[in-house]
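Novice: sequence first, then the predicted structure, then my questions.
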Amino acid sequence: GMRLAAYRPHIRSAGLALLLALVVGPLTVVAAGFAAWTGRRAERERERAARRERLASLGELAATVAHEVRNPLGAIKGYAQLVEEGAGAEAARRAAQTIHEECARLERTVSEVLGYARDAQPRLEPVELRAFLDAELGRLAAEAAAREVRLVRDYGDEAVAVRADRDQLARALDNLVRNALAVSPPAGRVVVGLRPERRQVELFVADEGPGVAPEDRERVFEPFFSRRPGGTGLGLALVRRIAEAHGGSVRVADRPAGGAEFMLRLPR
């Protein structure tokens, strides 16, 4: 009897442990199953929300493309009909010039849409930015000259290298410089430069145009937002997408002397 009494506390503890195991064990399994079900449900909700967002973006894209394509097509059709009906030599020349300009506008629209839809995952390689800028600005020199705008380089003699996707960086720079040229007055300047820092480098494009209203400084980087007649609203959205894919950022500020400055920051 005394031996049994000595073991009773142990027996009670073991019984309590068994009881707890019998009660808590199934509850733990149920809780784990509920957590897994909740997680799967939340994941399905996220997927549905992402699909809704993609469909909404696709609808906006379709509406933008339809609008941007319809106007040039109408002009091309009208001027082609004018030539077909036997317009004089001078009228036919003007019609051909307009058709050429509207085809170029269509080509720009298609390029912007395809550029935005393309996979944003960068293929990184070493890029020396001074040589890169010299080459890219050389390609834009004819357009700047046609607009009577001077392209000014402001990046000194120091070599500045980053790891970047050269093609994506070229598309981002092309959008920034073309936008600056489009808003610049005749005899104006577009300044392209670098501000190197220890961990990052800032590539900037500054113009002498009307600037960007404070309430639009975030919105200009949203897809399909544009204050410019004929703009698709995809160019600056693509710049931000490329910047973020590289671990960087882009922002815009007004210049003290007037105009806007777009700053693309990239890690070194």
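Specialist: The structure has been received and is ready for your questions. Residues are numbered from 1 along each chain as shown.

Novice: going by C-alpha atoms from here, please, whenever you check contacts or count neighbours.
Specialist: Will do.

Novice: surely residue 128 and residue 157 touch.
Specialist: No: taking CA atoms under 8 Å as the definition, residue 128 is not a contact partner of residue 157, at 11.8 Å.

Novice: the two: who's more crowded?
Specialist: residue 128 (15 against 7; other CA atoms under 10 Å).

Novice: SS state for residue 251?
Specialist: Following DSSP: H, G, I helix; E, B strand; the rest coil, we place residue 251 in the strand state.

Novice: wait, a strand at residue 159?
Specialist: No: using three-state DSSP, the secondary structure at residue 159 is coil, not a strand.

Novice: so who does it touch?
Specialist: Listed by CA atoms under 8 Å, 6 or more residues apart in numbering, the contact partners of residue 159 are 128, 129, 130.

Novice: over to residue 198?
Specialist: residue 268.

Novice: now it: how far from residue 258?
Specialist: 29 Å (CA to CA, to the nearest Å).

Novice: ok now stretch 31-50, how far from the chain's centre?
Specialist: 30 Å (CA atoms, centre = their mean, to the nearest Å).

Novice: element containing residue 126, please.
Specialist: Take DSSP states H and E as the rule and residue 126 turns out to sit in strand 125-128.

Novice: for that strand, buried residues please.
Specialist: For strand 125-128, burial by neighbour count (16 or more other CA atoms under 10 Å) applies to residue 127.

Novice: quick one: the strands in the stretch 51-200 of the chain, in order.
Specialist: In the stretch 51-200 of the chain, the segments counted as strands under DSSP state E, counting those that start in this stretch are 125-128, 150-154, 161-164, 189-196, 200-206.

Novice: mind putting those into CSV with distance to residue 24?
Specialist: Shown next, in CSV, are the strands of the stretch 51-200 of the chain (distance: least, CA to CA, whole Å):
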stretch, distance to residue 24
strand 125-128, 56
strand 150-154, 70
strand 161-164, 54
strand 189-196, 61
strand 200-206, 54
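
Novice: second one coming, line it up with the first:
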Amino acid sequence: MKRKAALPGATGRRVEIRGAPGPLWVDRFLLDEPELEGHLLLVQTAASVEALETNLRFADRMRSVKDSARIMAHDVKAPLNAIVLRLDLLQQDLTAAARLPKTKREELLDHVDVVQEELTRVQRILQSFLSQTGPATEHRRRFDLRRIAREVATLMRPQAERSGVRVEVQLGADALPVHAFRDQIKQALINITTNAVEAMAGRDDAVLTFRAARRGKTAELRIQDSGPGFADGAEDRVFEMHYTSKEHGSGIGLFVARSILREHEGSIRLGNLKGGGAEATVRLPLARENEED
């Protein structure tokens, strides 16, 4: 065996010893205990170091996969809940389909459209997870933020009504074009809205309101509820991964929503309304004229 360097005189330094089996790393530490004298030599082989590094990389990767799986499960849950509710409504109405008026038949077709759209969105979420490429599987598109807000309001209305919540949409006349990943923005709004609806469950005169406006070069969407509002100091904590004040909450929804908005150079601010209830203010940069699909 050929030694590259002598053991150092200073405690704690490392030397490398190269030989046929491969390099060895030797660390020397002075034993500073009353009943012990001498030095401790820690010998590591290249194989052991590489194995440790491999295990650490694998553990880190598994943590990432685990977090991704939790987020995916949370994201898939929302469209699946919407599908189940819509199919339930369809089942009830189709029993009397033969004598339904035209407006009711159109409502049934709307339910079918929602189911088809949400199933397609589930497919995209799963494909994004399986490919491990995230947003790259989707392209940024130019769209009106008000349209996504209406879609979310329509999607969430059955769940809201079952919880005794009335949904109101007041989005104004001004278009709010943004250039973003459409599915991701929709998911962020669904997460925020779901949180608001769950906060109002069982309350009298519960109302969920969507309001939109143009603020300079920014599109602003406010989602207001008449729930109990946020406890002191909770406005920031609710964005922490796995933090939840609900008995069966996952603590993922608002964390994901804020992450999505930040990736789009947007923001979300939470606060309590003076007359009671809470408000989530979402802001996204307006699309520039040269930003198209």
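Specialist: Thanks, I have the structure now. Because the structure is a prediction, the values reported are computed rather than measured.

Novice: closest to residue 217 of structure 1 out of the strands of the stretch 51-200 of structure 1?
Specialist: In terms of CA to CA, the element of those nearest to residue 217 of structure 1 is strand 200-206, at 14.7 Å.

Novice: elements contacting the closest one?
Specialist: helix 166-183, strand 189-196, strand 260-267 (3 or more CA pairs under 8 Å, 6 or more residues apart in numbering; DSSP states H and E).

Novice: what's the second one aligned against in structure 2?
Specialist: Per TM-score structural alignment, the counterpart of strand 189-196 of structure 1 in structure 2 is residues 207-214.

Novice: give me the residues contacting the matching stretch.
Specialist: 146, 149, 153, 165-172, 174, 176, 196-197, 219-226.

Novice: show me which of those residues are buried.
Specialist: Among the contacts of stretch 207-214 of structure 2, those buried by neighbour count (16+ other CA under 10 Å) are 146, 149, 153, 165-167, 169, 171, 176, 196-197, 219-226.

Novice: picking up where we left off before, turn the helices and strands packed on strand 200-206 of structure 1 into a markdown table, including distance to residue 22 of structure 1.
Specialist: Formatted as a markdown table, those follow (distance: least, CA to CA, whole Å):
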| stretch | distance to residue 22 of structure 1 |
| --- | --- |
| helix 166-183 | 61 |
| strand 189-196 | 66 |
| strand 260-267 | 56 |
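
Novice: residues contacting the spatially closest residue to residue 206 of structure 2 that is not a sequence neighbour?
Specialist: In space, and not counting its chain neighbours, residue 206 of structure 2 is closest to residue 165: 4.8 Å by CA to CA, 6 or more residues apart in numbering. Neighbouring residues of residue 165 of structure 2 by CA under 8 Å, 6+ apart: 197, 200, 201, 205, 206, 207, 208.

Novice: try it again at 10 Å.
Specialist: 157-159, 196-198, 200-208, 225-226 (CA atoms under 10 Å, 6 or more residues apart in numbering).

Novice: list only buried entries from those.
Specialist: 157-159, 196-198, 200-201, 206-208, 225-226.

Novice: what do we get in structure 2 for residue 251 of structure 1?
Specialist: Checking TM-score structural alignment: residue 251 of structure 1 goes with residue 269.

Novice: you'd agree its match is up against residue 281?
Specialist: Yes: counting by CA atoms under 10 Å, residue 269 of structure 2 touches residue 281, with 5.1 Å between them.

Novice: how about the buried ones among the contacts of residue 165 of structure 2 in TSV, adding distance to residue 117 of structure 2?
Specialist: Shown next, in TSV, are those (distance: CA to CA, whole Å):
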residue	distance to residue 117 of structure 2
157	16
158	16
159	17
196	23
197	22
198	23
200	27
201	27
206	28
207	26
208	23
225	26
226	29
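
Novice: farthest-apart pair in these, please.
Specialist: Within these, 158 and 226 form the most distant pair, 17.8 Å apart (CA to CA).

Novice: for structure 1, just list every one of the helices.
Specialist: Ranges of helices in structure 1, per DSSP state H, are 2-84, 89-117, 129-146, 166-183, 235-245.

Novice: among those, which comes closest to residue 268 of structure 1?
Specialist: Closest among the helices of structure 1, once you apply CA to CA, is helix 129-146, at 11.1 Å.

Novice: onto which residues of structure 2 does the closest one map?
Specialist: Using TM-score structural alignment, helix 129-146 of structure 1 pairs with 145-162 in structure 2.

Novice: post-alignment, that stretch versus structure 1, mean distance?
Specialist: With mean CA distance after the TM-score superposition for structure 1, stretch 145-162 of structure 2 departs from structure 1 by a mean of 1.8 Å once superposed.

Novice: likewise stretch 58-65 of structure 2?
Specialist: Averaged out, stretch 58-65 of structure 2 is 6.9 Å away (mean CA distance after the TM-score superposition for structure 1).
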